[in-house]
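K.L.:
Sharing a model prediction with you, sequence too.
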Amino acid sequence: MVYGRGVSVGFERADVEILAEKLRRVFEGRRPQVTLDGAVVAKPVPVLNLFGRTVLGVPVDHSKLRVLEPLPHKKLCAAVDASAKVLFNLGSAAVLESRVVVVAYRGAKRVSERVAKRVALVASKFEAAEWLARVEYEAALKALAELAGPGYLLLDRSLTAAPLYRPSTRELIAKVERRALAAGLVPVGVPKRTRLALDTGEGALSYIARMARKLLGPSAFYYYPLFREESLPPFMLGSPAVAKLSELSENVLRVDVSRRALARAECGDLLGELAFLQDPSSPGYPYPLKAAHEESRLGGSELEVDRAVLAELLRDWGVGDLLLASSAAYSSFKEKSLWGDAP
């Protein structure tokens, strides 16, 4: 066995050796690509595997790497985020609660905010994920009735209308993009997680971050484009870029910018204005989106109150006590293992 320093339980040596060899191939041994005429292409290629479709990008090259300079502005910036927690676990289904927040800033001044709580019964994690997407886009659509640009609409997800979503959900996402652009707001997605990788197996963000540090030092940067416009499927409403918004932060983000907006504006200018939206106390992330994220959180004590309130409301329909009894049959361990904190 191989034992870590100060660790009482070790790893099997064979597992460590296999893992080390695979990681070595990922980080160092890039698979050579051969063209039709036999020429070897050494540059890795971005890859997105989405819903059974593989999208190949443009070979990664340092010529697409740029220093990112913040561009001061006082444009409107609206941000949307929603959290989700299990209120009642019914075994084969769950009642979820979401707090959805929309905040809007002009410069450092908050000019509007919306907070709503939503509940729904879902039967799978995918259904929960689609519902959470609907909750955010419905909140954005309502807010757009009162907001006007120029500016930005920020979401904490990729700008993707997943083909597996119901047609009504896909149309809602497309409608929000149309309404935002009509109001002068550029939709921008900053997903927490990304499947953006290279054909070598390495994550695209980590590879580009290393390349940027080697060439530009700690400077803020952006890398664009990763994909040719014509290669992106219609359900991808945004074109991905990779960006580090501040030299004071190590955060490297995937940033999806509306493809329709990019037809009229330069990606570097849009990302420069996004980089301006940072709080010095938490560099590397747009503060409107950070505020929406923090204010959408649901605490444990709040959940307990909301469980009691919802059960009482449902008694008017004769199902409140049944809900409590059914949920009591499932332990918190089962709830965590089956559903987690959020879809």
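P.N.:
Noted; the coordinates are in hand. Numbers count the residues shown, from 1 in each chain.
K.L.:
going forward, measure contacts and count neighbours with C-alpha atoms only.
P.N.:
Noted.
K.L.:
buried sites along the helix or strand harbouring Arg24?
P.N.:
With the criterion set as DSSP states H and E, the secondary-structure element containing Arg24 is helix 13-27. Within helix 13-27, the residues scored as buried using 16 or more other C-alpha atoms under 10 Å are Val26.
K.L.:
I'd like to know which elements that helix is packed against.
P.N.:
Counting contacts by 3 or more C-alpha pairs under 8 Å, 6 or more residues apart in numbering; DSSP states H and E, helix 13-27 is packed against no other helix or strand.
K.L.:
Which stretches in the protein count as helices?
P.N.:
In the chain, the helices defined using DSSP state H lie at 13-27, 125-144, 167-182, 204-216, 259-262, 267-276, 287-295, 300-315, 320-328, 332-338.
K.L.:
Pull out the buried residues from the fifth one.
P.N.:
The one in question is helix 259-262. Neighbour-count burial for helix 259-262, with 16+ other C-alpha under 10 Å as criterion, is recorded at 259-261.
K.L.:
can you redo the helices of the chain as a markdown table with distance to Val67?
P.N.:
Output for these, formatted as a markdown table (distance: least, C-alpha to C-alpha, whole Å):
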| stretch | distance to Val67 |
| --- | --- |
| helix 13-27 | 25 |
| helix 125-144 | 32 |
| helix 167-182 | 27 |
| helix 204-216 | 7 |
| helix 259-262 | 19 |
| helix 267-276 | 9 |
| helix 287-295 | 21 |
| helix 300-315 | 43 |
| helix 320-328 | 53 |
| helix 332-338 | 43 |
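K.L.:
So which of those is nearest Val242?
P.N.:
Set against Val242 and scored by C-alpha to C-alpha, the helices of the chain come closest in helix 204-216, at 6.6 Å.
K.L.:
quick one: the closest one to helix 13-27, angle?
P.N.:
Between the direction of helix 204-216 and that of helix 13-27, the angle (axes from the mean of the first three to the mean of the last three C-alpha atoms, to 10 degrees) works out to 60 degrees.
K.L.:
Now do the buried residues in helix 204-216.
P.N.:
Of the residues in helix 204-216, those with enough neighbours to count as buried (16+ other C-alpha under 10 Å) are 204-205, 208-209, 211-212.
K.L.:
Mind putting the buried residues of helix 259-262 into JSON lines with distance to Val55?
P.N.:
As requested, the buried residues of helix 259-262 are arranged in JSON lines below (distance: C-alpha to C-alpha, whole Å):
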{"residue": "Arg259", "distance to Val55": "16"}
{"residue": "Arg260", "distance to Val55": "19"}
{"residue": "Ala261", "distance to Val55": "21"}
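K.L.:
ok, second structure coming up, stack it against the first:
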Amino acid sequence: MTKIAFTGGGTVGHVSVNLSLIPTALEEGHEAFYIGSKKGMEREMIESQLPQIKYHTISSGKLRRYISFENIKDIFKVLKGIFDARRILKKEKPDLLFSKGGFVSVPVVIAAKSLKIPTIIHESDLTPGLANKIALKFAQKIYTTFEDTLQYLPKDKADFVGATVREDLKSGDKNRGYQLTEFKDDKKVLLIMGGSLGSKKLNEIIRDNLDALQKDYQVIHLTGKGLLDQNLVNKPGYVQFEFVKDDLTDLLAITDTVISRAGSNAIYEFLALRIPMLLIPLGLDQSRGDQIDNAKNFASKGFGRTIPEDTLTEHQLINQLNDIENNRDSIITQMQTYKESFTRQDLFHKIIKDATK
């Protein structure tokens, strides 16, 4: 039996792989616990979805690529986080640490190195984030979702594992999807996903052009928390949800085309389901550009199309959707060349093997 520490946080993408791996660890008789921040979304996700897992908190500072006075204060938060993590790791005595990235993971990885605890880290995006670049100096291995990511990493530490797609993804029930939406099965369905926090600009352009979109589609709109439009609640052929969890696979089962952000976990799920996608990645004003890279990579492989958010217009939106429909068969053919390379069991066994070499 192995005892495993998990860490990662700040975004859904920095927690989702951990959420799939922890149940695998428990099913196979191992022990697991989590180290995260006090107020980050990882705490809410772990405590709500895996209440049986012990969750430890540490001090966490933000790592910035720009000059800011806050950087000075956060240096001390990170240092305190290292001591917090050392205390937890010394008490729990894990056999290995698996880090999904995010700012909170850096102190944990450094603390694990100081205690000679083997550490494996995971990078979902095409280009490595700052947290993982720092953490890699203290870890023995980094796994990548994109094969192209290997060019940015040292060969002796990097390993391409591909996307880890959750097992229930293809278990969606079409009948349930149509019941949830009250849609008919004789017209295509367009799903709009603005990410875990939603997107004000994307929501606005969808609603402003809803009549044009509904000429070809029935529309499912995942708006983000608090972003429903009450004036459109009863509009036929259009349904809004703030957030969907358990029913998402049923909605995906009836989806023909998706408009989405370009987080790696989401776009690989669309790819696995062979759903053509129009990707509108977070801009540089909201991120380091990782979603822009992800979107360009998928568009270059013929899996869909992409529009930068800062140039998003009604004309571009409709034109790109029309282009997807005109090339639907070729897009799906390109998608069929992709094969999911790792189940969560495969990835978990690889972690154990690599950490104990």
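P.N.:
In hand now; what should we look at? Note that the structure is a prediction, hence the values are computed from the model and not measured.
K.L.:
Now the TM-score, please.
P.N.:
TM-score of the superposed chains, computed with TM-score structural alignment, normalised by the length of structure 1, equals 0.27; 159 aligned residues with a C-alpha RMSD of 6.8 Å.
K.L.:
Closest one to Lys109 of structure 1 out of the buried residues of helix 259-262 of structure 1, please.
P.N.:
Minimum distance to Lys109 of structure 1 across the buried residues of helix 259-262 of structure 1 is 25.2 Å, recorded for Ala261 (C-alpha to C-alpha).
K.L.:
count of neighbours near the nearest residue to Arg179 of structure 1 once chain neighbours are set aside?
P.N.:
Among residues not flanking Arg179 of structure 1 along the chain, Leu144 sits closest, at 7.1 Å (C-alpha to C-alpha, 6 or more residues apart in numbering). Other residues lying near Leu144 of structure 1 total 19 when counted by other C-alpha atoms under 10 Å.
K.L.:
do you know how far Leu144 of structure 1 is from Arg66 of structure 1?
P.N.:
In this structure, Leu144 of structure 1 and Arg66 of structure 1 are separated by 33 Å, where distance is defined by C-alpha to C-alpha, to the nearest Å.
K.L.:
Also Glu136 of structure 1?
P.N.:
From Glu136 of structure 1 to Arg66 of structure 1 the distance is 32 Å (C-alpha to C-alpha).
K.L.:
Counting neighbours, go ahead and name the busier of the two.
P.N.:
In this comparison of Glu136 of structure 1 against Arg66, neighbours counted by other C-alpha under 10 Å, the higher total goes to Glu136 at 23 against 17.
K.L.:
is it true that that one touches Val80?
P.N.:
Yes - judged on C-alpha atoms under 8 Å, Glu136 of structure 1 makes contact with Val80 at a distance of 6.4 Å.
K.L.:
what touches both of those two?
P.N.:
Where contact means C-alpha atoms under 8 Å, 6 or more residues apart in numbering, the residues bridging Glu136 of structure 1 and Val80 through contact with each are Val100.
K.L.:
Ala135 of structure 2: what's its closest spatial neighbour, skipping adjacent residues?
P.N.:
Residue nearest to Ala135 of structure 2 in three dimensions, not counting chain neighbours: Val106, with 5.6 Å by C-alpha to C-alpha, 6+ apart.
K.L.:
Just to be sure, the one you found is in a helix?
P.N.:
Yes - assessed with DSSP: H, G, I helix; E, B strand; the rest coil, Val106 of structure 2 lies in a helix.
K.L.:
Next SSE downstream of the longest strand seen in structure 2?
P.N.:
When structure 2 is scanned for its longest strand (criterion: DSSP state E), the result is strand 31-37. Past strand 31-37 of structure 2, further along toward the C-terminus, the next helix or strand under DSSP H and E is helix 41-49.
K.L.:
The next helix or strand after that next one to helix 41-49, inter-axis angle?
P.N.:
Scanning the chain past helix 41-49 of structure 2 towards its C-terminal end, the next helix or strand to appear is strand 54-58 (assignment: DSSP H and E). Here strand 54-58 of structure 2 runs at an angle of 170 degrees relative to helix 41-49 (the same axes, to 10 degrees).
K.L.:
How are the strands of the stretch 251-357 of structure 2 distributed by residue range?
P.N.:
Taking DSSP state E, counting those that start in this stretch as the criterion, the stretch 251-357 of structure 2 contains strands spanning 257-260, 277-279, 304-306.
K.L.:
Present these as a markdown table; the columns should include distance to Gly36 of structure 2.
P.N.:
As requested, the strands of the stretch 251-357 of structure 2 are exported to a markdown table (distance: least, C-alpha to C-alpha, whole Å):
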| stretch | distance to Gly36 of structure 2 |
| --- | --- |
| strand 257-260 | 28 |
| strand 277-279 | 30 |
| strand 304-306 | 33 |
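K.L.:
In a markdown table, list those strands along with mean neighbour count.
P.N.:
Formatted as a markdown table, the entries for these read as follows, by neighbours: other C-alpha atoms under 10 Å:
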| stretch | mean neighbour count |
| --- | --- |
| strand 257-260 | 24 |
| strand 277-279 | 27 |
| strand 304-306 | 26 |
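K.L.:
How many residues are close by Asp323 of structure 2?
P.N.:
12.
K.L.:
next structured bit after the helix or strand hosting Ala135 of structure 2?
P.N.:
Using DSSP H and E, Ala135 of structure 2 maps to helix 130-135. As assigned by DSSP H and E, the chain's next helix or strand after helix 130-135 of structure 2 is strand 141-144.
K.L.:
for that following strand, packing partners?
P.N.:
Taking 3+ C-alpha pairs under 8 Å, 6+ apart as contact, the helices and strands that strand 141-144 of structure 2 lies on are strand 119-123, strand 158-160.
K.L.:
all strands for the stretch 51-200 of structure 1, in order.
P.N.:
53-56, 65-67, 76-89, 94-106, 109-122, 151-155, 185-189, 197-198.
K.L.:
Pipe those into JSON lines and attach distance to Tyr287 of structure 1 per row.
P.N.:
Listed next are the strands of the stretch 51-200 of structure 1 as JSON lines, based on distance: least, C-alpha to C-alpha, whole Å:
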{"stretch": "strand 53-56", "distance to Tyr287 of structure 1": "32"}
{"stretch": "strand 65-67", "distance to Tyr287 of structure 1": "21"}
{"stretch": "strand 76-89", "distance to Tyr287 of structure 1": "9"}
{"stretch": "strand 94-106", "distance to Tyr287 of structure 1": "9"}
{"stretch": "strand 109-122", "distance to Tyr287 of structure 1": "11"}
{"stretch": "strand 151-155", "distance to Tyr287 of structure 1": "11"}
{"stretch": "strand 185-189", "distance to Tyr287 of structure 1": "14"}
{"stretch": "strand 197-198", "distance to Tyr287 of structure 1": "27"}
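K.L.:
if we compare these, which one ends up closest to Leu313 of structure 1?
P.N.:
Taking C-alpha to C-alpha as the measure, the strands of the stretch 51-200 of structure 1 were each checked against Leu313 of structure 1, and strand 109-122 came out nearest at 12.4 Å.
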